[in-house]
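[1] Attaching a predicted model along with its sequence, questions to come.
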Amino acid sequence: MTNMIDALRARFPALQQQVNGQPLAYLDNAATTQKPDTVIQALLDYYRQDNANVHRAVHTLAGRATRDYEGARDRIAQFINAASRENVIFTRGTTEAINLVAYSWARHQLGEGDEILITELEHHSNIVPWQLICKETGAVLKAAPVKDSGELDMAALQGLLSSRTKLVAIGDASNAIGTINPVAEIITLAHKVGARVLVDAAQAMAHHSLDVQALDADFVAFSAHKMYGPTGFGVLYGKTEVLEQAQPWQGGGDMIETVTLEESTWNALPYRFEAGTPNIADAIATGAAVDFMQSLDLNAVAEHEQRLLQQATEGLNAVDGLRIIGTAPKKAAIVSFVMDTAHPQDIGTLLDENGIAVRTGHHCAMPLMARFDVPGTVRASFAAYNTAEEVERLIDSVHRIARLFA
């Protein structure tokens, strides 16, 4: 396994550097992953050789750009097992994908007294759009609570489901504390009451394969930059029947079929939701990221990440005055903690002095922080390229910080 990780790490230029005189231990993967050589090369190749707009020109560069851009859509559709490439809409990320559903679908489908159900675990991007839609439509936003362990209270969630529930919007895994939700079970329960389901899969895509047809979610949103791809690019998957119900939310080029000064008609799926010149380079690079992920044994990666999580959990639990926030039995490779004697920002700063990159703060999950009565946490999150030695450095550094503030 060590040789495999070493070979994998060699493909990530950013991991070869030192920070503050120490080898970089990059443990901020829940925020964004580093990029392999092939993803970086795909970006360079487009701008060096194929820089042209897609879809509308007949010259050679435009043909190559269109081939690679739409080829990325095909690869993504295959990667998530979408029924058709038409179900794959390109966005700027998970946040835009969720907002697209909110304003193109929910705004037109919900009315007074209808309900949207989320959980206390959600990222702000899966809370705020629904608050705004509820203000517009008169719908009601409800949230299922979490237990002291950070595990979702499924009995409470089931009790909140009713014929008034029109949408359930839930994260596959918590970005803040790592809790993995029983998404398939939730989808089944939601469909029984006639509700549609949106899955925020941003934290899932780099860690396990996702079969959208088997999952049976109505919408799935995710970002490229959390799965070894570029920033500023994401995907919304939607079932054909719900996408056909949705209205365009941005007008402009390429989302139209015909335009007169009096009225317009809309392009076919998925293009009616992709107005304007798209993010061509990053779409192509996301295709390269999908190729990279498909070259990995994702089951072996998941096992490796879980070993790192176990090592970090056991080591950090031995630190005096440290408390791990989120101890659900099923977790993504994220450990989030607070210390009695030191503020999370101070801990993060001291770790950075040792070349260890972690995230501190509320992680865009302020309701969850309020649930645990903490202002924020220190979050270490692991990816395929992280090592047991890096986790040991984290544990040793936190022990030293605890002694410093004792």
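    Good, I have the coordinates. Numbering: from 1, shown residues only.
[2] When you work out contacts or count neighbours from here on, use the C-alpha atoms and nothing else.
    Will do.
[3] Unless I misread the structure, residue 401 falls within a strand.
    No. Using DSSP: H, G, I helix; E, B strand; the rest coil, the assignment for residue 401 is helix, not a strand.
[4] Helix or strand: which one has the residue nearest to it when sequence neighbours are not counted?
    Leaving aside its sequence neighbours, residue 401 sits nearest to residue 347 (Cα to Cα, 6 or more residues apart in numbering; 7.2 Å). Using DSSP states H and E, residue 347 falls within helix 344-353.
[5] Assess the claim that residue 169 and residue 197 are in contact.
    Yes. Using Cα atoms under 8 Å, residue 169 makes contact with residue 197 at a distance of 5.8 Å.
[6] List the buried residues of the helix holding residue 347.
    By neighbour count on 16 or more other Cα atoms under 10 Å, the buried set for helix 344-353 is 344, 347, 348, 349, 350, 351, 352.
[7] alright, now check it against this:
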Amino acid sequence: MHPGPAPRRTRRNRLVRPAAVDQGGHPGGHERRPRPDRASENPLVGSSGILDRLGRPGWRCSVSERCLRTRCPGDRLAGPTATHFTLKVRTMGKSMTISILRRNPLRVFFLVAIASVLAGGIAISQPTPGGFASGRASFAVAFQDEVARYRVMAGFVLPGEEVRFRVVEDERNRSFQLEGPDGLLLKSRAHDWVWQAPVVTGVYPVRVTCQDNGESILLNVFVLVPFSQVVNGRLNGYRIGSYPDKPLKGLDIYKPPVGFVEVTAENPNTAVSPHFTLGQFLCKQESGYPKYLVLRTRLLRKLEFVLQTINRAGIRCDQLTVMSGYRTPWYNKAIGNVQYSRHVWGGAADVYVDVDPIDGQMDDLNKDGKIDIKDAAVVYRIIDDRFSEDAWTPFVGGLGQYRVTASHGPFVHVDVRGFRARWGD
């Protein structure tokens, strides 16, 4: 009798999770392969960056992946026959889910773009539960060569100075109103105003409100004490010292400041941006009130951007500790620092992450059980790796990392000098 056909091996489809590490022999007699690097494997990595470029920086993306592999008993593990991604784009009250086949990564970009349009064009700063709240608004206000994209920001003007405020980056052409109870509103248009500051030193709120939904940006405008009131190196008894006679390399940013913010016992907690207050930037020299400082809006914008970037890199923190902000020329010389330090012009800050635990020093960011310059290097690399991106263009400046000494822990220096500089211990 002719033998019957040989029994056919049964082919089964199984869901197999790629191993993160080699965990020994595979049930089929083969070792598991290490998990591929997700930056090259997953075309949706960086989708938040795509949304940023599409004008949706506040949106959240989540990606789930299912790899379907085919395996016969005794066969080697086959490569993925198909990989599907599920992209979820969420905004206020709206959600969209898209299934994407990995074989066509270009489709990822176009579907993200379509989703951003269909979802209504709302850029939000509200976090997902437990997430970081950036404090960004869905529009921006331009003033004094600055652009305020946050719901609170500080500006600095001389007594009686005229300031133009303009709404920018509003894609839906909504209606806005400027409210400045102090000072004088000289011109008023739909998205454009000219406001004259009071002549008395102090902080004056100017609020730009979207009349469609009530969203607003608060600009805390500080009227400065003019530099001309410094006499013999002192301002109302507070020791300032002397600024250099000649600007470094003839650069305008090294000319003496036009004036000083007056800090009283009542205003150190005034918000100058979503995550920073005025008092954090005071010089460390001992004195009573009033105290005086110089602070630049551009530095505040950069610090907020740095904080947001650190959170996006996976380090959860709601604030940066400012170890050193403004320094008077007198104090800067007393501690032996270089004459042209950007701290003296209110354009630099020495900062560190102090969240877990809050103990007055840098956290163990690299999880090696030690607090040292390697932890400062984590923050340094996060900032420096993003330097080439277009979003960082307004914030070109210095970046340095410092090791532990007897007087301080590790920290990172950031400034807005206008040209690139890097250094580190």
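    The structure has been received and is ready for your questions. Quick caveat, the model's predicted, so the values are computed rather than measured.
[8] Do you know the score for how well these two fit?
    After superposition, the two chains reach a TM-score (TM-score structural alignment, normalised by the length of the first structure) of 0.26; 172 aligned residues with a Cα RMSD of 6.9 Å.
[9] ok, back up a step: please report how far the residue nearest to residue 401 of the first structure lies from residue 311 of the first structure.
    Counting by Cα to Cα, to the nearest Å, the separation of residue 347 of the first structure from residue 311 of the first structure is 20 Å.
[10] I'd guessed residue 134 of the first structure sits against residue 141; true?
    Yes. Judged on Cα under 8 Å, residue 134 of the first structure makes contact with residue 141 at a distance of 6.7 Å.
[11] For the stretch 1-150 of the first structure, just list every one of the strands.
    18-19, 22-23, 25-26, 88-91, 115-119, 140-144 (DSSP state E, counting those that start in this stretch).
[12] of those, which approaches residue 390 of the first structure most closely?
    Between residue 390 of the first structure and the strands of the stretch 1-150 of the first structure, the shortest gap by Cα to Cα is with strand 25-26, which sits at 5.7 Å.
[13] who does the closest one touch, helix- and strand-wise?
    Contacts defined by 3 or more Cα pairs under 8 Å, 6 or more residues apart in numbering; DSSP states H and E place strand 25-26 of the first structure against strand 356-357.
[14] From the contact counts, what lies against the strand it packs on?
    On a contact count with 3+ Cα pairs under 8 Å, 6+ apart, strand 356-357 of the first structure meets strand 25-26.
[15] Name the SS class of the residue lying closest to residue 313 of the first structure once chain neighbours are set aside, please.
    Distance criterion Cα to Cα, 6+ apart; nearest residue to residue 313 of the first structure, sequence neighbours excluded, is residue 335 at 6.8 Å. Look at residue 335 of the first structure: counting by three-state DSSP, its state is strand.
[16] My guess is residue 88 of the first structure contacts residue 243. True?
    No. In this structure, residue 88 of the first structure is not within contact of residue 243 by Cα under 8 Å, at 10.2 Å.
[17] just to revisit the earlier point, kindly provide the distance from the residue nearest to residue 401 of the first structure to residue 336 of the first structure.
    Distance check for residue 347 of the first structure against residue 336 of the first structure: by Cα to Cα, it reads 12 Å.
[18] what touches both of the two?
    Counting by Cα atoms under 8 Å, 6 or more residues apart in numbering, the common neighbours of residue 347 of the first structure and residue 336 are residue 378.
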